[in-house]
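>>> Okay, sequence plus prediction incoming.
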Amino acid sequence: MNFYVRRIAFYIVTLWAAISLNFLLPRLLPGDPAAIMLGKLRRANGGRPLSEETIQTITSILGAEKGMSLWDQYIAYWSRLLHGDLGISSTRYPATVTDLIAAALPWTVVLVGTATVISFAIGLIVGAWVGWKRGTALDHLVPLTTFLQSIPYFWLALVLVAVFSVQLGLLPIVGGYDVFEFPAGPEFSWAFFVSAVEHAILPAATIIISSVGGWLLGMRNMMVSTMSEDYVVTAEAKGLTPGRIRTRYAARNAAIPSLAGFGIALGFVVAGSVVMEQVFSYPGIGKLLIQAIQGLDYALMQGVFLVITLTVLAANFIMDLLYGLIDPRVRHNG
């Protein structure tokens, strides 16, 4: 029980520190980000005056409100966060940051999350088999996947586009869906679903090819190390079948360290693959972040960074709790 209390307390403090830092950073920047944002919003609004609510939101999120102490601003900032108010985007005025993130988040979570899970599963299964068959021709998979992992994201993405989109014409080049198949209402559209899957194949393949080598190598090395443990040798001496020794004794214990890395990888799913989304012009969080940086959209940048931070913390917190259940030694030593 003490293990879980310590972990919960640690993540509560970390969450408070992350949100507080997100509050302080704009106020430590040279100049006045709030004034810059308000100027851009007025230009985006055709020079017409902004509503008092918009001005208060921007100053609360990014700068100092007149007549308010820093502590009062901090309390107001927490209040707005708890109500889901992350400000107004200057590059897409009058859209709110919350709406923009909510629109981009599902695309990144589905694509990058699915690709991460597939990559992890392939690396774990193949790595366990290569480790079990160490010293055979299967070991050649290790340098091959390591080489693929060393290829830069953007270069691999461009190669896939050149081969499968330009030369063969099998898959779309850019975007997340065919604009002509976008559903007009809330009802499900099978044509839109098929279009979204087709547009996701190349981005997902880029992520899988670039990341499977790390999972495979880690699992293979842990499998080789586990095969020399006393409990595996004892199982072999008892005459258990090789399949049972491989799955129940060796692979099961060798996979434990990979689960920690998988939790961290899941935490960064929301961050997306910024380069990949930019190359494929995929409508996810990564592309949204690039657009915010290019347009100096402080409120949108701050909102995206906050969502990414919260997601990473949540994923690590969940994996910490699960890791304590999977491996009792962590609870006793933690």
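Looks like it came in fine. Computed from a prediction, not measured in an experiment: that's the story for all the values here.
>>> For the rest of this, base every contact and every neighbour count on C-alpha atoms.
Fine.
>>> what separates the strand or helix carrying residue 111 from the chain centre, distance-wise?
Take DSSP states H and E as the rule and residue 111 turns out to sit in helix 97-132. Chain-centre distance of helix 97-132: 8 Å, with Cα atoms, centre = their mean, to the nearest Å.
>>> list the buried ones in it?
97-98, 100-101, 104-109, 111-116, 118-120, 122-132 (16 or more other Cα atoms under 10 Å).
>>> cool, and stretch 27-34?
For stretch 27-34, by 16+ other Cα under 10 Å, it's 27, 33, 34.
>>> try stretch 191-202
So for stretch 191-202, counting by 16+ other Cα under 10 Å, buried means 192, 193, 195, 196, 198, 199, 200, 202.
>>> which one of the residues you listed is nearest residue 19?
Residue 19 has its nearest neighbour among these in residue 200, at 32.8 Å by Cα to Cα.
>>> So what's the residue count around the nearest residue to residue 242 once chain neighbours are set aside?
Distance criterion Cα to Cα, 6 or more residues apart in numbering; nearest residue to residue 242, sequence neighbours excluded, is residue 236 at 7.8 Å. Burial of residue 236 is recorded as 14 neighbouring residues (other Cα atoms under 10 Å).
>>> what's the helix or strand harbouring residue 236 in contact with?
Taking DSSP H and E as the criterion, residue 236 maps to helix 230-237. When contacts are defined by Cα atoms under 8 Å, 6 or more residues apart in numbering, helix 230-237 is touched by residues 226, 227, 242, 245, 249, 250.
>>> Can you flag which of those residues belong to helices?
226, 242 (DSSP state H).
>>> Next, give me the two most distant ones among the contacts of helix 230-237.
Using Cα to Cα, these span at most 14.3 Å, a distance reached by 226 and 242.
>>> quick one, which of the two is more surrounded?
residue 226 (22 against 12).
>>> roughly how far apart are residue 272 and residue 103?
14 Å (Cα to Cα, to the nearest Å).
>>> One more to weigh against that first structure:
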Amino acid sequence: MKYFARKVGFFVLTLWAVVTLNFFIPRMQPGDPAEIMVQQLAGKNAQLNVAQVQAMRDMLGAPTGSLWSQYLAYLNQLLHGNFGVSYNYFPFSVTEVIGRAFWWTVVLVTVVQVLSFAIGILLGIFAAWKRNGRFDTAVTVSSTFIGTLQPFWIALLLIYGLGYTLGWFPTSGGYEQSTPGWNGAFLYDAFSHAFLPALTLLIVTPIGWILGMRNTMIMNLNEDYIRLARAKGLPDKTVAVRYAARNAMLPSVTGFAMALGAVLGGTILVETVFDYPGLGRLMGEAVGIKDYPLLQALMLLTAVATLVANLVADLLYGVLDPRARRAAA
């Protein structure tokens, strides 16, 4: 019980720190969102009008007063679920803007993370069991090479090859010719638009799982309980799956939970390259225009989701591995 209480206490303390940093970090950036928006409306070389800038601040509901008073007001808004109005998508609220992009990112990145985890774990197990063989060499070398490539570069290659050259898939957007809804035409349209972003992520995301699982399992294969299992004459498949892989997967549980938590952050570069209507593209836009309410909400959403996923993983780790509870005690 002490193990679980300590984890919950750390979660609450970390959550408060995240909320506080989420308030101060955007305000430490140089520039004024109202000035940026007035400059865009007036023209790049036009002289700013002070009255127009102040009117823009009033219209956007920009916070006033000392940082301390703004911080208290910010905490009060969070308690009431009020994230303010988006500067870039005025007059829509931040909640409405995030709601439109939420499911695009959640469906895309969650499916990719689950597939990447399954593919990476299976390849890592087989590579470790057949270590120093041809399969292990091929998997390790190819994973190391692909790991050096940037996702946006792979995205550009897929756009050129499968999009422009062959014309098999759309190169931008989330849907085009169908009406959003649970109908076959829209689902097919959304799937075809999501295929290239998903393929880009599927090329790079399994690498960490492959190498991590392989290395952890190789260490476990040298443990005494593996030698005992082999000495008892158990089949190789049983030793690999029920003994070595089962224990080697414990660190991956935490990593997978944190990866799922980070889903809400989206993939900024990939979504921007494909102009995919997800949370990652929203975050990129919010940083560029200094849309503080939207940026704060996205950062907070990502951080809280990651913290909750990490807490669940820690609690699950304590259930799966009694050694963690004994070590904490």
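Ah, there it is. The model shown is predicted, which means the values in this text are computed figures rather than measured ones.
>>> Show me what the residue nearest to residue 242 of the first structure lines up with in the second structure.
Taking TM-score structural alignment as the criterion, the aligned counterpart of residue 236 of the first structure in the second structure is residue 230.
>>> next one: residue 213 of the first structure
That one, residue 213 of the first structure, aligns with residue 207 by TM-score structural alignment.
>>> Number of residues surrounding that match?
A count of nearby residues for residue 207 of the second structure, using other Cα under 10 Å, gives 26.
>>> likewise residue 49 of the first structure?
11.
>>> so how far is residue 291 of the first structure from the residue nearest to it when sequence neighbours are not counted?
Nearest residue to residue 49 of the first structure, sequence neighbours excluded (Cα to Cα, 6+ apart): residue 42, at 6.6 Å. Using Cα to Cα, we find residue 42 of the first structure at a distance of 19 Å from residue 291 of the first structure.
>>> quick one, what contacts residue 193 of the second structure?
169, 170, 171, 172, 173, 174, 175.
>>> can you rerun that using 6 Å?
Contacts for residue 193 of the second structure were tallied using Cα atoms under 6 Å, 6 or more residues apart in numbering; they are 170, 174.
>>> mean shift between the helix or strand encompassing it and the first structure?
Applying DSSP H and E as the criterion places residue 193 of the second structure in helix 184-204. The superposed helix 184-204 of the second structure is, by mean Cα distance after the TM-score superposition for the first structure, a mean 1.0 Å from where its aligned residues fall in the first structure.
>>> Figure out how far that helix is from the centre of its chain.
Offset of helix 184-204 of the second structure from its chain centre (Cα atoms, centre = their mean): 17 Å.
>>> same question, stretch 44-53 of the first structure
On Cα atoms, centre = their mean, the centre of stretch 44-53 of the first structure falls 35 Å from that of its chain.
>>> just stretch 321-329 of the second structure next, same as before
So, by Cα atoms, centre = their mean, the centroid of stretch 321-329 of the second structure is 29 Å from its chain's centroid.
>>> List the buried residues for it?
Buried, per 16+ other Cα under 10 Å, within stretch 321-329 of the second structure: residue 325.
>>> Over to stretch 165-185 of the first structure?
For stretch 165-185 of the first structure, by 16+ other Cα under 10 Å, it's 165, 171, 172, 173, 174, 175, 176, 177, 178.
>>> repeat for stretch 72-92 of the first structure
Per 16+ other Cα under 10 Å, stretch 72-92 of the first structure contains these buried residues: 73-74, 76-78, 85-92.
>>> Output these in JSON lines; the columns should cover secondary structure and distance to residue 326 of the first structure.
Shown next, in JSON lines, are these (DSSP: H, G, I helix; E, B strand; the rest coil; distance: Cα to Cα, whole Å):
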{"residue": "73", "secondary structure": "helix", "distance to residue 326 of the first structure": "43"}
{"residue": "74", "secondary structure": "helix", "distance to residue 326 of the first structure": "40"}
{"residue": "76", "secondary structure": "helix", "distance to residue 326 of the first structure": "41"}
{"residue": "77", "secondary structure": "helix", "distance to residue 326 of the first structure": "39"}
{"residue": "78", "secondary structure": "helix", "distance to residue 326 of the first structure": "36"}
{"residue": "85", "secondary structure": "coil", "distance to residue 326 of the first structure": "38"}
{"residue": "86", "secondary structure": "coil", "distance to residue 326 of the first structure": "38"}
{"residue": "87", "secondary structure": "coil", "distance to residue 326 of the first structure": "41"}
{"residue": "88", "secondary structure": "strand", "distance to residue 326 of the first structure": "44"}
{"residue": "89", "secondary structure": "coil", "distance to residue 326 of the first structure": "43"}
{"residue": "90", "secondary structure": "coil", "distance to residue 326 of the first structure": "47"}
{"residue": "91", "secondary structure": "coil", "distance to residue 326 of the first structure": "46"}
{"residue": "92", "secondary structure": "coil", "distance to residue 326 of the first structure": "46"}
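>>> which of the residues you listed lies closest to residue 156 of the first structure?
Set against residue 156 of the first structure, the nearest of the buried residues of stretch 72-92 of the first structure by Cα to Cα is residue 91 (30.5 Å).
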